[in-house]
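Colleague: What shape does this take:
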Amino acid sequence: MSVLLLIPSDPAEASKDSEKSSLEIGKRYSLAVPVVTDSLPQTQATTLPQEDNSLEWVSVEVKKGDVLGAVFRKANIDAATMQAILDSGKDAKTLTRLFPGEQLEFGLASDGSLQELRYTISNLKTLVVQRTAQGAFTAKQLQKEIEVRTEVVAGVISGSFWGSAMKAGLTEAQILDLANVFGYDIDFALDIHSGDTFSVMFERNYAEGQYIGNGAILAAQFTNQGQVYQAVRHTDGNYYKADGGGMRQAFLRAPVNFRYVSSNFNPRRLHPVLGKIKAHNGVDYVAPMGTPIMAAGDGKVIESGMKGANGNYVVIQHANNIQTKYLHLSKRDVKRGEKVKQGDVIGRLGATGRVTGAHLHYEFVVGGVHRNPRTVKLPQAEPLQGVARVKFANNAKQLIAQLKSHERVVLAANN
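Modeller: Reported below is the predicted structural model:
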């Protein structure tokens, strides 16, 4: 793994700089971290062949409505040559899936015959088709070498988690990934408070020195109301606690992507429509109309219908005499008797029934008794075992140490 190091030339100066807390909130820093990860495919890198300067190169952009034959005709290449290229191997078949805005480069000899074709499939892959000495064509996809740099960002929540994470330097996709990693322990719609802190170590991928996208989150720490949660990615692609314990639980804390919550679990709430004390045995999640609603856990749909104050609603029966209920949906995507898996979309957020606005009302019932979905104790997933757990814990210890070190500097700079 290639890692960019930020190392001052004078160790004494480095110590002084550290004391001054020179790291800035929201700025990304690359770290030298021993990481075991299989998040990226270990493909063999190949070098793009030098362009033949004896050829005349013609670039043709694919337009909306173009078929492959039309693209070749713009370069004065006949249909027989096009077919010979398509017959040159499975790699060439990617030419049948072109999109508007993409380009094909045709290398033509002085007599106008096609000698070479190039098509950039992605930031990493290029299709090269070349004519052999015998006049046939060979096609191959060339893969650029990937350089992986490990970076850490950290931040303090002020206002919304989304805004604070964006300010710290995380992308929208990374914010959602982070929420998914800790989604079994933290309800990001309700549990987040100003002053909570987070730090995230992740991969950034480069090809030929050019940034091409982020890789996986390798480790993360979230401090929520004084409670510290940690997660480290294993080589199996799953996340575990720093000691190798399981992260996944039987139920998600929240069955909807976090936005904000209008009403918490409250058995003596003043009903906004009826104007009297009426138990509010669940949590209301306010989000845009049509937001997907997920099954909080594996189970079987025992009710899916429309009824009075509930509006469109779904009830799922889970193991251990647990039920989850989802009310006021605009649409139901499951029927009674269907089996569902955790995370399956079961409906869309709406405003049906007795409501004052669009939201999801979510209930968690154990043995017929309503429990607070935010705080109810949930069973843990299976931990790593034996040698695998020992190796994982040793690696995780180093990653978490790096996270804590970076977060301390950020917190000091924020004070």
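
Colleague: use CA for all of it now, contacts and neighbours both
Modeller: Will do.

Colleague: Please list all residues in contact with the residue nearest to V62 when sequence neighbours are not counted.
Modeller: Take V62 and drop its neighbours on the chain: the residue closest to it by Cα to Cα, 6 or more residues apart in numbering is P100, 4.9 Å away. Going by Cα atoms under 8 Å, 6 or more residues apart in numbering, P100 touches E61, V62, K63, K64, D66.

Colleague: ok, P100 to V340 distance?
Modeller: Applying Cα to Cα, to the nearest Å, the value for P100 to V340 is 39 Å.

Colleague: Over to S54?
Modeller: S54 sits 62 Å away from V340, going by Cα to Cα.

Colleague: Which one of those two is surrounded by more residues?
Modeller: Just comparing S54 and V340: by other Cα atoms under 10 Å the higher neighbour count belongs to V340, 21 against 10.

Colleague: the helices in the stretch 151-300 of the chain, which residues?
Modeller: All helices of the stretch 151-300 of the chain, identified by DSSP state H, counting those that start in this stretch, fall at 161-168, 172-181.

Colleague: can you tell me which residues contact the residue nearest in space to the middle of the chain?
Modeller: For the chain, the residue nearest the mean C-alpha position is D177 (4.1 Å; Cα atoms, centre = their mean). For D177, the contact set (Cα under 8 Å, 6+ apart) comprises I217.

Colleague: and what of E407?
Modeller: E407 neighbours (Cα under 8 Å, 6+ apart): A154, G155, F198, S199.

Colleague: before we move on, the earlier item: now render the helices of the stretch 151-300 of the chain as a markdown table, adding distance to T96.
Modeller: Output for the helices of the stretch 151-300 of the chain, formatted as a markdown table (distance: least, Cα to Cα, whole Å):
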| stretch | distance to T96 |
| --- | --- |
| helix 161-168 | 39 |
| helix 172-181 | 30 |
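
Colleague: run this one through as well so I can compare:
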Amino acid sequence: MLRILHSLPRTHKLLLLPVATMVTVLGAQKLITTYQDLNRPHTSLESVLVPLPSDSAPGVPSLRQERTPVAEAIDRASRAIDATRDHIPLSDLATTELVYLDMITSAEASMATDAESEAQLDDGALHMAVVLGTLTSGMLNIDDPTPVDIAEATSYEDYGIDLFDDISFLELELAVDEPFVPKWKTHLVESGETFALLAQNELGLGYSEVVALLEDLPDPRIFTHWQAGHSFDYQLDEDGRLLSLRMMKNVRDGVLLEREEEHFAVTTIERQGEAVQRLYAGSISGSFARSAQATGLTSSNVTELTRLLEKKLDFRRDSRRGDRFQVLVESDMIDGRTLDSRVLAVHYDGERMDLTLVRNASDNNFYTPEGSSLDPAFARYPFEGNYRLSSGFNPRRKHPVTGRISPHNGTDFAMPVGTPIVAPANGRVERVGNHHAAGRYIEVRHDNGYRTRYLHLSRPLVSQGERVEMGERIALSGNTGRSTGPHLHYEVIVNNTPVNAMTVDLPENTSLSGDTLIAFQRHAEPMLAALNSGETGTINVANYRRQQSDD
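Modeller: So this is what the prediction gives:
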């Protein structure tokens, strides 16, 4: 039988592996010889002489015989290339069993060379051997009730490869390739580290790519002005090149870079926090600022409250020990941190002042429950705080040396160089300049037609044509030009005529009315209810809104 295997083309050897199994294990040669004699006339089975090796076992092979590890290995190899069955992954093969295929070579070497062994099987015997080998290898499911044509249970295709001359491929690690999945990594910026060098050394970017990336950023300073301790997250592709990068300027704002072919798409990150409200309550014991801080309010909250209440309340004259106050504050909660804390409402219940204020969501200004504003349309002073009036408005003032009339068309306030100057009302900057006598100066035309001038400045903070809002910083005071000391010269001009800024009638404060007032009062109801509840600590203003609707 092994002589048959030896005589066949190499491309058919794997097909007849089950036959080789029967030769060495099951003694199939005897069965095939018996089949040949059945086709000879007047020959009985008992009289047939079957040449076998001396150590061969008698008997016909059983389809249910227990299979050896070699048979199992050949079984898997046969099923792996059989085109009539489903594909079997090479990872199912066990290389430690397939190494025993060398027994085919040794079996060929030990075959007798007598004339009987060189006899060729006819086509019927050959086909029978293939069929029986196929059955014993388990390549056909004989329990399947579906009729199967046994003759079609194999393949005689020429695979075009010498499977038995070189089986080194079976020694390779057989594993299924998994798709590449980029992972996020975090880099902590070290002292002296620059993004340009880091991008080239660690992120696989070229110098030109780094330059183009920085040019595409809306604010490149996030990378060019970073500091030690900053961090960013990034992903690399299979080749170690930057795939995406995410860096936060703060807890709320950041930028995301994502590769798109040869450039990076830039997306701005704006994280929205969960709004959390908290009610604080306390009483005056000493200064208002210290009393407010004692309730747990932040320094920024206290500063905001002080500036707000000072528009109606003189703390030095009007506040009394025991005066009570409630403050409703809202913050954004992001990753367990509170950000952008802001005052929503305040109630000051004092001996000389009873005042309640609520922030209006539509314009971010504070109003009384009746809709009256504390902010006048035109502020009396263009600065915050109290500074000494060093020289008042005097159109008949005489020069101290010449004795001639030298009008003083403004009001001078003695203040340190660098004191912030703010716009007393909304308007537009008409002029920013420098004069040998007035020094650096600014002129603003306001929406109501008034104009204001600011002289002897150390530094303007706005440009000509720029729009300014009431309370916005526009300059820093100084001592430039002809000046006897650091101060601000402030002028108010009405109908092209200088007027006394300290006595002129200024536009009255604005108040809400009509639909705007109705909308504000609906918005203020739950906050007023929260102020009056006395429930200090974290609260939910929305609950008070539902209570109002239920009532």
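
Colleague: Send over the TM-score of the superposed chains.
Modeller: Remark: TM-score between the superposed chains equals 0.55 [TM-score structural alignment, normalised by the length of the first structure]; 332 aligned residues with a Cα RMSD of 5.9 Å.

Colleague: quick revisit: and of the helices of the stretch 151-300 of the first structure, who's closest to G226 of the first structure?
Modeller: helix 161-168 (15.8 Å; Cα to Cα).

Colleague: If you count contacts, what does the closest one end up packed against?
Modeller: Counting contacts by 3 or more Cα pairs under 8 Å, 6 or more residues apart in numbering; DSSP states H and E, helix 161-168 of the first structure packs against strand 146-156, helix 172-181.

Colleague: now it and helix 172-181, what's the angle there?
Modeller: Here the directions of helix 161-168 of the first structure and helix 172-181 differ by 130 degrees (axes from the mean of the first three to the mean of the last three Cα atoms, to 10 degrees).

Colleague: What's the biggest helix in the second structure, counting residues?
Modeller: Secondary structure of the second structure per DSSP state H: the longest helix is helix 514-533.

Colleague: Which position in the second structure pairs with L384 of the first structure?
Modeller: When the second structure is aligned by TM-score structural alignment, L384 of the first structure is paired with S513.

Colleague: same thing with Y211 of the first structure?
Modeller: Match for Y211 of the first structure (TM-score structural alignment): R337.

Colleague: S331 of the second structure and Q272 of the second structure, how far apart?
Modeller: S331 of the second structure is 11 Å from Q272 of the second structure, by Cα to Cα.

Colleague: ok, those two, which is more surrounded?
Modeller: Neighbour totals were compared for S331 of the second structure and Q272, and S331 leads with 19 against 12 (other Cα under 10 Å).

Colleague: residue contacts, that one?
Modeller: A275, V276, Q277, T338, L339, D340, S341, R342.

Colleague: ok, for the counterpart of the third one in the first structure, nearest residue in space, not its chain neighbours?
Modeller: Read that as Q277 of the second structure. Alignment note: Q277 of the second structure maps to T150 in the first structure; criterion TM-score structural alignment. Excluding its sequence neighbours, the residue lying closest to T150 of the first structure (Cα to Cα, 6+ apart) is E203, at 4.8 Å.

Colleague: Verify the stated contact: the one you found with A219.
Modeller: No - under the criterion of Cα atoms under 8 Å, E203 of the first structure makes no contact with A219, lying 10.1 Å away.

Colleague: I'd assumed E370 was in contact with the match of L384 of the first structure.
Modeller: No - the criterion here is Cα under 8 Å, and S513 of the second structure misses it with E370 at 9.4 Å.

Colleague: Can you show me the strands along the stretch 201-350 of the first structure?
Modeller: Assigned by DSSP state E, counting those that start in this stretch, the stretch 201-350 of the first structure shows strands spanning 210-224, 227-233, 239-240, 260-263, 283-286, 292-294, 299-307, 311-318, 322-332, 339-340, 345-349.

Colleague: Contacts for the third one next, please.
Modeller: When contacts are taken as Cα under 8 Å, 6+ apart, the neighbours of strand 239-240 of the first structure outside the stretch itself are V181, A231, V232, R233, H234, G246, M247, P383.

Colleague: again, but for the fourth one
Modeller: With Cα under 8 Å, 6+ apart as the test, strand 260-263 of the first structure has contacts from A189, L190, V283, D284, Y285, V286, A287.

Colleague: okay if I get those as CSV plus neighbour count?
Modeller: Formatted as CSV, these follow (neighbours: other Cα atoms under 10 Å):
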residue, neighbour count
A189, 22
L190, 20
V283, 23
D284, 23
Y285, 25
V286, 22
A287, 21
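
Colleague: between those residues, which is closest to N320 of the first structure?
Modeller: Closest to N320 of the first structure, out of all of those and judged by Cα to Cα, is V283, at 21.5 Å.

Colleague: how far away is N224 of the first structure from G343 of the first structure?
Modeller: To G343 of the first structure, N224 of the first structure is 24 Å away according to Cα to Cα.

Colleague: Between those two, tell me which one has more neighbours.
Modeller: Higher neighbour count among N224 of the first structure and G343: N224, with 19 against 16, using other Cα under 10 Å.

Colleague: ok, back up a step: so which of the helices of the stretch 151-300 of the first structure is the most packed in?
Modeller: Burial of those is given as mean neighbour count (mean count of other Cα atoms under 10 Å); helix 161-168 ranks first at a mean of 19.

Colleague: Tell me roughly how far the secondary structure element (helix or strand) that A265 of the second structure belongs to lies from the first structure on average.
Modeller: A265 of the second structure belongs to strand 263-270 when elements are defined using DSSP states H and E. On superposition with the first structure, the mean distance recorded for strand 263-270 of the second structure (mean Cα distance after the TM-score superposition for the first structure) is 5.6 Å.

Colleague: Quick check: ChimeraX command selecting the buried ones in the contacts of strand 239-240 of the first structure.
Modeller: Selection of buried members from the contacts of strand 239-240 of the first structure for ChimeraX, criterion 16 or more other Cα atoms under 10 Å:
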select :181,231,232,233,234,246,247
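
Colleague: Can you name the two of the contacts of strand 239-240 of the first structure that sit furthest apart?
Modeller: Largest separation among the contacts of strand 239-240 of the first structure by Cα to Cα: V181 and P383, giving 15.6 Å.

Colleague: could you measure the nearest residue to S483 of the second structure once chain neighbours are set aside against N500 of the second structure, distance?
Modeller: Setting aside the residues directly before and after it, S483 of the second structure is nearest to H456 in space (Cα to Cα, 6+ apart), at 7.4 Å. Applying Cα to Cα, the value for H456 of the second structure to N500 of the second structure is 19 Å.

Colleague: try D239 of the second structure
Modeller: Counting by Cα to Cα, the separation of D239 of the second structure from N500 of the second structure is 74 Å.

Colleague: Which of these two has more residues huddled nearby?
Modeller: Neighbours per residue (other Cα under 10 Å) separate D239 of the second structure from N500, with N500 holding more: 19 against 8.
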